[in-house]
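Colleague: take a look and give me a structure for this.
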Amino acid sequence: MRAVVCRRYGPPQGLLIEELPVPRPGAGELLVDVRTAAVNFPDVLLVANAYQVPAPLPFVPGSELAGQILAVGEGVSEFAPGDRVFGTVPTGAFAERVIVPAGQLTRIPEGVGFAEAAAFGVTYRTAHHALRSVAEVRSGDWVAVLGAAGGVGLAALDLARQLGARVVAAASGPEKLALCRARGATHVIDYTTEDLRLRLRELTDGGAHVVIDPVGGPASEQALRSTRRGGTFVTLGFASGAIPAIPLNLVLLKGVTVKGMELRTFGEQFRELERRDRDELLGLLAAGAVRPHIGARFPLEESAAALALVADRRALGKVVIDVGR
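Modeller: Got it, this is the predicted structure:
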């Protein structure tokens, strides 16, 4: 089988396409014929050896996939060969075949394609947990989303609207702002040409109730300063590459609650909330109420270019890799 292999840490351009043996599923595992894989920012960090949980060399990058079950390991009764599924793995998704524990897979609803399913799970689960369970967004709230044209940002925009919130989408450049408008943002802000702190206060009549920040960098402090008294600021990552230093006097004076949410450990901490959120989210996908925006598609041979697009923050929505021949 063909696979993308990382044999040395560094930029995506160092990745190789190799022929590897087809793995066999063990007890509780499934062998999946990968049709589409989605690129996430942690994939870039793992290749660069900059993620908080390193991947030992050599490894196959990729954490998010959709495909069809080829073989079922001992003890698995809930799936059968031929089932269309999507799910996540720590690494290994950028390959024609991958072994996945049964508990990490979900059936793809009718009417949803492999690319949409692959692009859905990580970003929409992250955004939904952040909005629904961490920030507890209510109908009528003003929600500010930073990096709103990226994968997590667009998912947060979509889901905040499903919760009845009004969304201010902050992004860079006219193309990204146009996409945010098309997805239903109430207002948009270009934080490369506008004063984010001032514009957020103006547009929300005094400040956002909730800020969703998957970007970090200088925009974080500006958004925190424009969060209204008693509001909630949720940090989800640092796609800008810069971890901001927040003056704690802002938290003290404004009574703002600052929270962090990391998808890998959320379910371990809040099992009941995770189960509720997952059921709600799958219902929205099955009903067609939300669909990920796929901004770019690449063949497996161009996986390095797909990761570079995400690394350079040029992606609109999700970037996917068509793995199947």
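Colleague: when you work out contacts or count neighbours from here on, use the C-alpha atoms and nothing else.
Modeller: Will do.
Colleague: which other helices and strands does the helix or strand containing Gly153 contact?
Modeller: With elements taken from DSSP states H and E, the one containing Gly153 is helix 151-162. Here helix 151-162 touches helix 114-128, strand 142-146, strand 166-171, going by 3 or more C-alpha pairs under 8 Å, 6 or more residues apart in numbering; DSSP states H and E.
Colleague: mean neighbour count, those: which tops it?
Modeller: strand 142-146 (a mean of 30; mean count of other C-alpha atoms under 10 Å).
Colleague: got the buried residues for the helix holding Gly153?
Modeller: 151-161 (16 or more other C-alpha atoms under 10 Å).
Colleague: with distance to Ala304 as extra columns, can I get the residues you listed in TSV?
Modeller: Below are the buried residues of helix 151-162 laid out as TSV (distance: C-alpha to C-alpha, whole Å):
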residue	distance to Ala304
Gly151	18
Val152	21
Gly153	23
Leu154	23
Ala155	24
Ala156	27
Leu157	28
Asp158	29
Leu159	30
Ala160	32
Arg161	34
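Colleague: let me know the closest of those to Ala311.
Modeller: Using C-alpha to C-alpha, Gly151 is the member of those that sits closest to Ala311, with 12.5 Å.
Colleague: I'd like the structure of this one too, to check against the first:
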Amino acid sequence: MRAFFLESHERPPSLRDIPAPEPGSGEIRVRIAACGLNFADLLMLNGSYQDTPALPFVMGMEVAGTIDAVGDGVSGFAPGDRVAVFGGQGGLAEFGCFEAARAVKIPDAMSWEDAAAFQIAYGTSHLALDYRARLGAGETLLVLGAAGGVGLTAVEIGKLMGARVVACARGADKLDVARQAGADHLIDAASQDIREEMKALGGADVVYDPVGGDQFKAAFRSCRPEARILTIGFASGEVPQIKANHLLVKNLSVLGLYWGGYLAFKPAALTGSLQTLLGWYGEGRLKPHVSHVLPLEQTAEGMELLRSRKSTGKVVIRITD
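Modeller: Reported below is the predicted structural model:
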């Protein structure tokens, strides 16, 4: 089978022919139709992601496809089932074997592209806003990186939860994407002062931050008393440092969110969130935004779209029909 394979953190990955895997105990084998790309894939290239697999490995964290074989001890799944899987690796290939516990069945009406773009982006935002920050109706939510893979879903979910959503992104085109996802107010990070704009809006109750760096600092200073700041990632490349005494002045809370980590210590929170999200999708309340769909041969180009921030929403690699 063809697979996008990483052998060294000093050399770029390459498309190779390798043997198709066989499912072990508790595993399903998926004929992969599509794989969603994530910023974490870029971090894996140099080994800086917290869950980078041991080399060598097939890249690709989340997939959608059809089960074609099951291993011993698997119940609830059968060949022919349409599934989405957060595997953490192994997705940029024609076939992949994954723990059955990491798979969810998807509706027949859900496209492969939507399914491959769904779990990490929507799962991260829903778990962060609902479970961690307890976002309430009528509160003001500031979303940084609001046109990116997770940021755009935070805009959409925040609006569904009844918040007043302020979207911050760079440039009119990206802000228009956020507006279409439901943002009530827009801030251009390239030309406007985040703190001053938020001050005019009365401040933020919840900050959703996948960016870090200077934008975190500006958002931190724009918080209302008892605000909650969600640290999702650091796309800027700068991990901000927080002076603990500054938290006291307004009684602020800073909450970390690593979505995949819940599989290890509280999987019910993650799976319950996904069921809610799939229900919303089935009701037509969520509309995944996929800006680029590329073939497996162009995976490196898809990675570059993320690196250069030329994509909006998700980039999906289409692998088989």
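Colleague: TM-score for these two?
Modeller: TM-score of the superposed chains, computed with TM-score structural alignment, normalised by the length of structure 2, equals 0.96; 321 aligned residues with a C-alpha RMSD of 1.4 Å.
Colleague: let's have the helices and strands packed on helix 151-162 of structure 1 in a markdown table, adding distance to Gly288 of structure 1.
Modeller: Output for those, formatted as a markdown table (distance: least, C-alpha to C-alpha, whole Å):
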| stretch | distance to Gly288 of structure 1 |
| --- | --- |
| helix 114-128 | 11 |
| strand 142-146 | 23 |
| strand 166-171 | 20 |
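Colleague: what about those, which gets the closest to Arg314 of structure 1?
Modeller: Judging those by C-alpha to C-alpha, what sits closest to Arg314 of structure 1 is strand 166-171, at 11.2 Å.
Colleague: tell me, the closest one lands on which residues of structure 2?
Modeller: Per the alignment by TM-score structural alignment, strand 166-171 of structure 1 matches residues 164-169 in structure 2.
Colleague: and if you look at stretch 141-157 of structure 1?
Modeller: The aligned range for stretch 141-157 of structure 1 in structure 2 is 139-155, by TM-score structural alignment.
Colleague: and the residue nearest to Ala64 of structure 2 when sequence neighbours are not counted, how many neighbours?
Modeller: Excluding its sequence neighbours, the residue lying closest to Ala64 of structure 2 (C-alpha to C-alpha, 6 or more residues apart in numbering) is Ala84, at 4.2 Å. Around Ala84 of structure 2 there are 29 other residues, counting by other C-alpha atoms under 10 Å.
Colleague: quick one: map Ala84 of structure 2 onto structure 1.
Modeller: Match for Ala84 of structure 2 (TM-score structural alignment): Phe86.
Colleague: now that match, what's its secondary structure?
Modeller: Under DSSP: H, G, I helix; E, B strand; the rest coil, Phe86 of structure 1 falls in the strand class.
Colleague: surely Gln104 of structure 1 meets Val85?
Modeller: No: counting by C-alpha atoms under 8 Å, Gln104 of structure 1 sits too far from Val85 to count as a contact (9.8 Å).
Colleague: compare these two and say which is more crowded by neighbours.
Modeller: Val85 (23 against 13).
Colleague: what's the spacing between the more buried one and Glu194 of structure 1?
Modeller: Remark: distance between Val85 of structure 1 and Glu194 of structure 1 (C-alpha to C-alpha, to the nearest Å) = 43 Å.
Colleague: again with Glu301 of structure 1
Modeller: The value you get for Glu301 of structure 1 to Glu194 of structure 1, if C-alpha to C-alpha is used, is 39 Å.
Colleague: with Gly288 of structure 1 instead?
Modeller: Gly288 of structure 1 is 35 Å from Glu194 of structure 1, by C-alpha to C-alpha.
Colleague: also Ala48 of structure 1?
Modeller: Taking C-alpha to C-alpha, one finds Ala48 of structure 1 at 33 Å from Glu194 of structure 1.
Colleague: next, the buried residues of the longest helix seen in structure 1.
Modeller: With secondary structure taken from DSSP state H, structure 1 has its longest helix at helix 271-287. Judged by neighbour count using 16+ other C-alpha under 10 Å, the buried positions of helix 271-287 of structure 1 are 273-274, 277-278, 281-282, 285.
Colleague: please apply the same query to stretch 84-98 of structure 1.
Modeller: 84-89, 91-98.
Colleague: same deal with stretch 232-252 of structure 2?
Modeller: Buried residues in stretch 232-252 of structure 2 (16+ other C-alpha under 10 Å): 232-235, 247, 252.
Colleague: for Leu286 of structure 2, see how far away the residue nearest the centre of structure 2 is.
Modeller: When C-alpha atoms, centre = their mean is applied to structure 2, the residue found nearest the centroid is Ala121 (2.7 Å). Distance, Ala121 of structure 2 to Leu286 of structure 2, using C-alpha to C-alpha: 12 Å.
Colleague: got it, and Pro53 of structure 2?
Modeller: For Pro53 of structure 2, the distance to Leu286 of structure 2 - C-alpha to C-alpha - is 32 Å.
Colleague: tell me the contacts of Leu263 of structure 1?
Modeller: 122, 125-126 (C-alpha atoms under 8 Å, 6 or more residues apart in numbering).
Colleague: any chance of CSV for the residues you listed, columns distance to Pro25 of structure 1?
Modeller: Output for the contacts of Leu263 of structure 1, formatted as CSV (distance: C-alpha to C-alpha, whole Å):
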residue, distance to Pro25 of structure 1
Val122, 24
Arg125, 27
Thr126, 28
